[in-house]
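In: next come a sequence and a model predicted from it.
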Amino acid sequence: MDILLIGGLWLNGSVWDRVASALEPLGHRPVPLTLPGQGDGSVSATLDDQLATVLAAVDAAPGKPMVVGHSAACTLAWLAADRRPERLAKVALIGGFPTADGQPYADFFEVSDGVMPFPGWGPFEGPDAADLDDGARREFAAAAISVPAGVAEGVVRLADERRFDVPVVVVCPEFTPEQAQECVRDGDVPELTRAKHVDFADIDSGHWPMITQPVELARILAAAADGA
């Protein structure tokens, strides 16, 4: 199965290299995506541009792919389910949840000169970054790509009720499956509260398991794809 890999804010497709290398021997074809505005040099990219890249990869897959979104890109993966519900085998959400219809995609941090730069490690102290050593933090910050305002401030539009039929697996890094289940059960994540098939998988990592636990993450994603 094709497994489309979408990194979160400030990341390009290369962040998935070690996950991709571990997925191939497990019988799947990893397809890391570099999104417009997050690796192609564009600062004018929009959320619609990023979604178009994801949908093009879905349409190019030979069968039904699994779409994997990390962090903010969990919403991009869910937008793919909204636009192509009949084409997806499953959606995997790593360290995040889909944003609801009508809400900004990822207006989490200050936008300056048309982009949202990486804000430094202050907002991520604690479980998010506990497993990143000083070297990994320096490497991440040096490679971080400022996200265009047109992406961060883009408004999410969801319309097709068939998205709730697409199976979902929530991969839980800095939070536990029990905490995620409580959020879904309490209605804090309305999109997943309405989804008909939601599973949860635990991984012992911070917010970026593709960096600190790539082999285990690949195993979890392969198992999710095998069960699709």
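Out: Everything's here; your move.
In: CA only for contacts and neighbour counts going forward, please
Out: Noted.
In: for residue 197, see how far away residue 34 is.
Out: The gap separating residue 34 from residue 197 is 28 Å, by C-alpha to C-alpha, to the nearest Å.
In: of the two, who's got more company?
Out: Each of residue 34 and residue 197 had its neighbours counted (other C-alpha atoms under 10 Å), and the higher figure belongs to residue 34 (20 against 14).
In: mind checking how far the more buried one is from residue 105?
Out: 18 Å.
In: show me the strands in the chain, by range?
Out: 2-6, 29-33, 66-70, 90-94, 115-116, 147-148, 168-172, 198-202 (DSSP state E).
In: turn those into TSV, including distance to residue 82.
Out: TSV is the format used below for these (distance: least, C-alpha to C-alpha, whole Å):
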stretch	distance to residue 82
strand 2-6	16
strand 29-33	19
strand 66-70	12
strand 90-94	11
strand 115-116	26
strand 147-148	23
strand 168-172	13
strand 198-202	16
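In: out of those, which gets nearest to residue 127?
Out: strand 168-172 (11.8 Å; C-alpha to C-alpha).
In: below is an additional structure, to be compared with the one above:
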Amino acid sequence: MTDFVLVAGAWLGSSAWEEVVPRLRAAGHGAHAVTLSGLGERRGEPAGRQTHVQDVVGEVERRDLRDVVLVGHSYAGIPVGQAAERIGDRLTRVVFVDSEVPTDGASFADGWWEGRAAMEAALAENDGFWAPLTAADYADAGQGLTDEQIGRIVAGSTPHPGASLTDPAVLARPLGELPATYVKCLLDGPEPNPTVAALLASEPWRLVEMDTGHWPMFSRPHELAELLLRAADGS
């Protein structure tokens, strides 16, 4: 039995996986959706340097999970990628779902498409938090989401603690050494970013494409679940 540990991206908590978890469990596996500190039902909890990495490691250790597939979506690829090397031989595979990946000494804000200064300005304008997208933002983004799915995302979103976005990653070894699958959601761009493209040249890494947008746990949850099951088998 594989134990999947699922972590959604910025603004979202464990409820983002509510249509994925039952399918994984129906296939006979464990599925544990994590809400990171300061988000969702944990809003108000402090989230400083490395807090979100420890949230993921702590979930694995607290439940004494083995044969673990860590799944990180979007922002969560950064803490999940760091946690993957810290759980040792408990790890079977890490799956990055249209996500950022950690670079030693760099933060999510450092890789932000508008630049770190723009991210820091956005945080300063919102009392140190990153404000969630609005329903109109999602509707205009062309990410294959229905109005109902957008409503669920918005309802489940909370402001994201800024310290986790500016916290530099800490890696003890090259990320390319980890067994990994990268899921590229094509409506969010046809190619992985250059950092991911370089990692995909590593032997343990695989690329899988989904013809959907950046939030596949909402837009294509059953397809995503099947992809995760295949990734756990190394395919």
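Out: Cool, the structure landed. Please read these numbers as outputs of a predicted model, since none were measured by experiment.
In: turn the strands of structure 1 into TSV, columns for mean neighbour count and distance to residue 23 of structure 1.
Out: Rendered in TSV, the data for those read as follows (neighbours: other C-alpha atoms under 10 Å; distance: least, C-alpha to C-alpha, whole Å):
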stretch	mean neighbour count	distance to residue 23 of structure 1
strand 2-6	25	9
strand 29-33	21	7
strand 66-70	27	13
strand 90-94	28	15
strand 115-116	22	32
strand 147-148	28	28
strand 168-172	24	16
strand 198-202	17	17
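In: in structure 1, what residue spans correspond to helices?
Out: Taking DSSP state H to define them, one finds helices in structure 1 at 17-23, 47-60, 74-83, 134-143, 149-152, 177-185, 190-194, 209-212, 214-226.
In: including distance to residue 30 of structure 1 and mean neighbour count, could those go into a markdown table?
Out: Converted to a markdown table, the helices of structure 1 look like this (distance: least, C-alpha to C-alpha, whole Å; neighbours: other C-alpha atoms under 10 Å):
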| stretch | distance to residue 30 of structure 1 | mean neighbour count |
| --- | --- | --- |
| helix 17-23 | 5 | 20 |
| helix 47-60 | 11 | 18 |
| helix 74-83 | 15 | 24 |
| helix 134-143 | 22 | 13 |
| helix 149-152 | 24 | 24 |
| helix 177-185 | 25 | 16 |
| helix 190-194 | 25 | 18 |
| helix 209-212 | 13 | 22 |
| helix 214-226 | 10 | 20 |
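In: kindly reformat those helices as CSV containing distance to residue 161 of structure 1.
Out: CSV is the format used below for these (distance: least, C-alpha to C-alpha, whole Å):
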stretch, distance to residue 161 of structure 1
helix 17-23, 31
helix 47-60, 18
helix 74-83, 8
helix 134-143, 38
helix 149-152, 24
helix 177-185, 18
helix 190-194, 10
helix 209-212, 31
helix 214-226, 23
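In: excluding sequence neighbours, find me the nearest residue to the corresponding residue of structure 2 for residue 62 of structure 1.
Out: Under the alignment (TM-score structural alignment), residue 62 of structure 1 pairs with residue 65 of structure 2. Of all residues not flanking residue 65 of structure 2 in the chain, residue 3 sits nearest, at 6.6 Å (C-alpha to C-alpha, 6 or more residues apart in numbering).
In: and that neighbour, how close does it get to residue 55 of structure 2?
Out: In terms of C-alpha to C-alpha, residue 3 of structure 2 sits 16 Å off from residue 55 of structure 2.
In: what's the answer for residue 138 of structure 2, then?
Out: For residue 138 of structure 2, the distance to residue 55 of structure 2 equals 28 Å [C-alpha to C-alpha].
In: that older thread, ok, the match of residue 62 of structure 1 to residue 224 of structure 2 distance?
Out: 22 Å.
In: kindly report the same for residue 171 of structure 2.
Out: For residue 171 of structure 2, the distance to residue 224 of structure 2 - C-alpha to C-alpha - is 28 Å.
In: please apply the same query to residue 24 of structure 2.
Out: Distance from residue 24 of structure 2 to residue 224 of structure 2, by C-alpha to C-alpha: 10 Å.
In: please apply the same query to residue 183 of structure 2.
Out: Look at residue 183 of structure 2 and residue 224 of structure 2: by C-alpha to C-alpha, they are 9 Å apart.
In: cool, residue 42 of structure 2 as well?
Out: Going from residue 42 of structure 2 to residue 224 of structure 2 by C-alpha to C-alpha gives 26 Å.
In: could you do residue 232 of structure 2 as well?
Out: 12 Å.
In: cool, and residue 116 of structure 2?
Out: 31 Å.
In: before we move on, what about residue 18 of structure 2?
Out: As for residue 18 of structure 2, its distance to residue 224 of structure 2 is 12 Å (criterion: C-alpha to C-alpha).
In: what's the answer for residue 184 of structure 2, then?
Out: From residue 184 of structure 2 to residue 224 of structure 2 the distance is 11 Å (C-alpha to C-alpha).
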